[in-house]
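Chemist: below are the sequence and a predicted model; questions follow.
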Amino acid sequence: MPDVAFLAYEQCMLSGISSLMDAFGIANEWLKHFARREGVPASEDVLFRTEIVSPGGRPITAQGGIPLSPHRAMEEVKSTDLVLIPPHMFGVRHDREQIGDMLDWLVMHHQANARIGALCTGTFILAMTGLLDGRIATTNWQLVNRFRRQFPKVRLKPERVLTEDGGLICSGAVTASYNLGLYVMELFGSPELMRACSKALLVDPSRTTQAPYMTASFKKNHGDKAILAAQEWMEEHFMEGVTMEDAADYVGLSSRHFKRRFKQAVEETPLNYLQQVRLEAAKKALETTTDNIDEITRQVGYEDASTFRRLFKKHTTLSPREYRDKFAI
């Protein structure tokens, strides 16, 4: 019977705690149903025993000003099977001095063979422990660039909904927390329990990628005026058959120097940047128009529809038609 401790901290998102506490409660009820179905006397014991803990056992104020009283202090938890770290709306910006006790506590439990799960941007706290260095992780796709700058040693896989490496479990954007919950139900329970709960919660257990939901984030606050001008020019002329040499000429740089400087400023090659601009335009057209794929291919600057389809699927994991079926307004 696994013990699950939710680590509450100031301004954490309450949904990251309450949603999974409810989900584990549903799992416990399903196990009772399985027992009744098999004619086994119902036990008062439950599979998942959950509690909320906080530094010093202090009440905390969750996101939205919601007061939350923990069951006890984290320091009182000497052993547990799973610790779950709820997310923060914009990713935690605290330094180690502010939350050092939490980080040391997480390291201690990991060393005692407890699994640690980070929900969405809770990955920032887990990464601050250093435990994720050299390990695979995921997080909310909207904060990928910041995460990579802050934790360059982590092998971030932002397209993934869920990862586990060395007993450290991470989930993607908010609703991926349910996928982590299902994973834990199968881990400590059974595939049958996981399937029953996925249906009860209306969560697709086969969802493995965030890629179809990801939108490109174009870095522009880098301070390089020439590269910013190139970015704006590419965004204005992407539908034309522009080349990287055209962009370099526009800002008066050699092709080689332009590519190196662009990569340094934007953290992306100019060719990949142009592709992302075109793909974002294609997504918008697929979502908001009835234009056929060949028309959209030409509108976003590609001549060959098969090349466009291949690039689109590479970046989103969906064909243009599948994307339209999923997201069209």
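Modeler: On my side now, so go ahead.
Chemist: for the rest of this, base every contact and every neighbour count on C-alpha atoms.
Modeler: Noted.
Chemist: separation between Asn292 and Gln264?
Modeler: Asn292 is 37 Å from Gln264, where distance means Cα to Cα, to the nearest Å.
Chemist: what of Thr209?
Modeler: Separation of Thr209 from Gln264 (Cα to Cα): 28 Å.
Chemist: out of these two, which sits in the busier spot?
Modeler: Applying other Cα atoms under 10 Å to Thr209 and Gln264 shows that Thr209 carries more neighbours, namely 18 against 14.
Chemist: could you list the buried residues of stretch 110-124?
Modeler: His110, Ala114, Arg115, Ile116, Gly117, Ala118, Leu119, Cys120, Thr121, Gly122, Thr123, Phe124 (16 or more other Cα atoms under 10 Å).
Chemist: could you do stretch 190-198 as well?
Modeler: So for stretch 190-198, counting by 16+ other Cα under 10 Å, buried means Leu193, Met194, Arg195, Ala196, Cys197, Ser198.
Chemist: narrow those to those in helices?
Modeler: Leu193, Met194, Arg195, Ala196, Cys197, Ser198 (DSSP state H).
Chemist: tell me the contacts of Gly122?
Modeler: Ile85, Pro86, Pro87, His88, Gly91, Val92, Thr139 (Cα atoms under 8 Å, 6 or more residues apart in numbering).
Chemist: now do the helices in the protein.
Modeler: 15-37, 96-111, 123-128, 144-150, 176-188, 191-201, 225-237, 244-250, 255-266, 270-288, 293-299, 305-316, 320-327.
Chemist: rewinding a little: between the buried residues of stretch 110-124, which sits nearest Gly223?
Modeler: Closest approach to Gly223 among the buried residues of stretch 110-124 (Cα to Cα): Phe124, at 26.3 Å.
Chemist: wait, the closest one touches Met89, no?
Modeler: No: counting by Cα atoms under 8 Å, Met89 is not a contact partner of Phe124; they are 11.5 Å apart.
Chemist: also this one, for the comparison:
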Amino acid sequence: MKHVTIVVPQGNANLSSITGTYEILTGANAYWQRQGNRPKLAITVAGAVPEVKLDAGFITVHPTLIGTVKKTDLVIIPSAPFSLKLIGENKELIHWIKAQYLNGAEIASMCTGAFLLAATGLLDGKTCSTHWSAENRFKQMFPKINLQPDKLVTAEHGIYTNGGAYSFLHLVLFLVEIYFDRSTAIYCSKVFQIDMDRTSQSPFFIFQGQKNHGDEVVNKAQIYIEQNLRERISFEALAAELAISRRNFDRRFTKATGNTPVEYWQRVKIEVAKSALEKGRKSVYEVMTEVGYSDDKAFRDVFKKLTGVSPLDYRARYSKAF
């Protein structure tokens, strides 16, 4: 039997990712036993303090103290609203998570729980995901980690992460398949009504240009890009206008925003295109030309690269006109 520990961080952890994980794993265990098998998992909810208040104090959780959990096989870190205070309040928990991994446990983080996992140092040099809205902050704080925010689930060296919000359900299904089997995962998919095998959270991205970096030159460049979407921008000329070499411009822009100038330009264009497609009043061709594309294939390729779906599929999914 494998021992699973769902941890409860201090700092208003997301209740649904704790209870949802517990319910699905318990359901998988029950289904497994109904097939004539012995239980696969023993599940504990644990924390560094005996009482944690969640949801603005409306819910109180009384976890088992982590000090009493000497050995576990899988640690699950729920989502929690990120702040530096969150890491400061959970130093004991962070140390315990790292010690468990070094003692052979696997680790799974959900959404912004990746910040707590990253604070252990275990993700350095590895790939992970988190909520798309936390991308810039995460990259700034943990530059040694290969963040892949388009990925719904990542798995590397016994460490599992997932994207944002309720996509934690897909990570739990993934873990069910690992710790039980495919048929049990399918059963849970049907009972809890979770789509199987979704791999990307890209269609749900809302690109937010990073502007709190303090680099005035880059800020001016961002504003220029956003105000000239339909134009053919020469970044060589833009760098010269800002009295900076092209090489230095690219370096500073990438450091400040997490994107190269060309990537930023593309992301802004596609975000505007997404908004227009959601309204449903214009054709894909009209939207394409409004954001400065003249090549249909180039537009479709960039759109699908950044969202995971074609412009037509995106319009069909989100437009009120459909």
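Modeler: Great, that's in hand. This structure is a prediction, so every number in the text was calculated from the model and none was measured.
Chemist: restricted to strands, list the buried residues of stretch 110-124 of the first structure.
Modeler: Members of these lying in strands (criterion: DSSP state E): Arg115, Ile116, Gly117, Ala118.
Chemist: could I get those as TSV with distance to Asp81 of the first structure?
Modeler: Listed next are these as TSV, based on distance: Cα to Cα, whole Å:
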residue	distance to Asp81 of the first structure
Arg115	6
Ile116	9
Gly117	11
Ala118	14
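Chemist: on that earlier part again, among the helices of the first structure, which is nearest Cys170 of the first structure?
Modeler: helix 123-128 (6.5 Å).
Chemist: whereabouts in the second structure does that closest one align?
Modeler: Taking TM-score structural alignment as the measure, the second structure aligns residues 114-119 with helix 123-128 of the first structure.
Chemist: and the matching stretch, how far out from the chain middle?
Modeler: 12 Å (Cα atoms, centre = their mean, to the nearest Å).
Chemist: same check, this time on stretch 253-262 of the second structure
Modeler: 20 Å.
Chemist: ok, stretch 187-205 of the second structure next?
Modeler: Taking mean C-alpha positions (Cα atoms, centre = their mean), stretch 187-205 of the second structure and its chain are 14 Å apart.
Chemist: same deal with stretch 135-145 of the second structure?
Modeler: The answer for stretch 135-145 of the second structure is 12 Å, by Cα atoms, centre = their mean.
Chemist: equivalent range in the first structure for that stretch?
Modeler: Using TM-score structural alignment, stretch 135-145 of the second structure lines up with residues 144-154 of the first structure.
Chemist: show me what counts as buried in that stretch.
Modeler: Within stretch 144-154 of the first structure, the residues that qualify as buried are Val144, Phe147, Phe151, Val154, counting by 16+ other Cα under 10 Å.
Chemist: now do stretch 221-241 of the first structure
Modeler: Those buried within stretch 221-241 of the first structure under the rule 16+ other Cα under 10 Å are Ala226, Ile227, Leu228, Ala230, Gln231, Met234, Glu235, Phe238, Met239.
Chemist: let's have the residues you listed in a markdown table, adding distance to Phe48 of the first structure.
Modeler: Converted to a markdown table, these look like this (distance: Cα to Cα, whole Å):
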| residue | distance to Phe48 of the first structure |
| --- | --- |
| Ala226 | 57 |
| Ile227 | 54 |
| Leu228 | 53 |
| Ala230 | 55 |
| Gln231 | 52 |
| Met234 | 53 |
| Glu235 | 51 |
| Phe238 | 53 |
| Met239 | 55 |
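Chemist: and stretch 296-315 of the first structure, how far apart are its ends?
Modeler: Using Cα to Cα, the span of stretch 296-315 of the first structure from its first residue to its last is 17 Å.
Chemist: apologies, that question was intended for stretch 213-229 of the first structure.
Modeler: End residues of stretch 213-229 of the first structure are separated by 28 Å (Cα to Cα).
Chemist: pull up the aligned stretch in the first structure for stretch 195-215 of the second structure.
Modeler: Residue span in the first structure matched to stretch 195-215 of the second structure, by TM-score structural alignment: 204-224.
Chemist: hmm, I typed the wrong one, I wanted stretch 294-313 of the second structure.
Modeler: Going by TM-score structural alignment: stretch 294-313 of the second structure matches residues 303-322.
Chemist: residues in contact with the matching stretch: which ones?
Modeler: Contacts of stretch 303-322 of the first structure (Cα under 8 Å, 6+ apart): Ala211, Pro212, Tyr213, Met214, Leu279, Leu286, Ile293, Asp294, Thr297, Tyr302.
Chemist: of those - the most surrounded one?
Modeler: Leu286 (24 neighbours).
Chemist: what does it align to in the second structure?
Modeler: In the second structure, Leu286 of the first structure lands on Leu277 (TM-score structural alignment).
Chemist: and the nearest residue to that match once chain neighbours are set aside, how far from Arg198 of the second structure?
Modeler: When the adjacent residues along the chain are set aside, Leu277 of the second structure lies closest to Arg315, with 5.1 Å between them (Cα to Cα, 6 or more residues apart in numbering). Arg315 of the second structure is 19 Å from Arg198 of the second structure, where distance means Cα to Cα.
Chemist: higher neighbour count, these two?
Modeler: Remark: of Arg315 of the second structure and Arg198, Arg315 carries more neighbours, 24 against 12, as counted by other Cα under 10 Å.
Chemist: list the contacts of the more buried one.
Modeler: Lys274, Leu277, Glu278, Gly280.
Chemist: about what we covered before: now render the helices of the first structure as TSV, adding distance to Gly65 of the first structure.
Modeler: Output for the helices of the first structure, formatted as TSV (distance: least, Cα to Cα, whole Å):
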stretch	distance to Gly65 of the first structure
helix 15-37	13
helix 96-111	20
helix 123-128	21
helix 144-150	26
helix 176-188	22
helix 191-201	27
helix 225-237	39
helix 244-250	48
helix 255-266	37
helix 270-288	36
helix 293-299	45
helix 305-316	36
helix 320-327	33
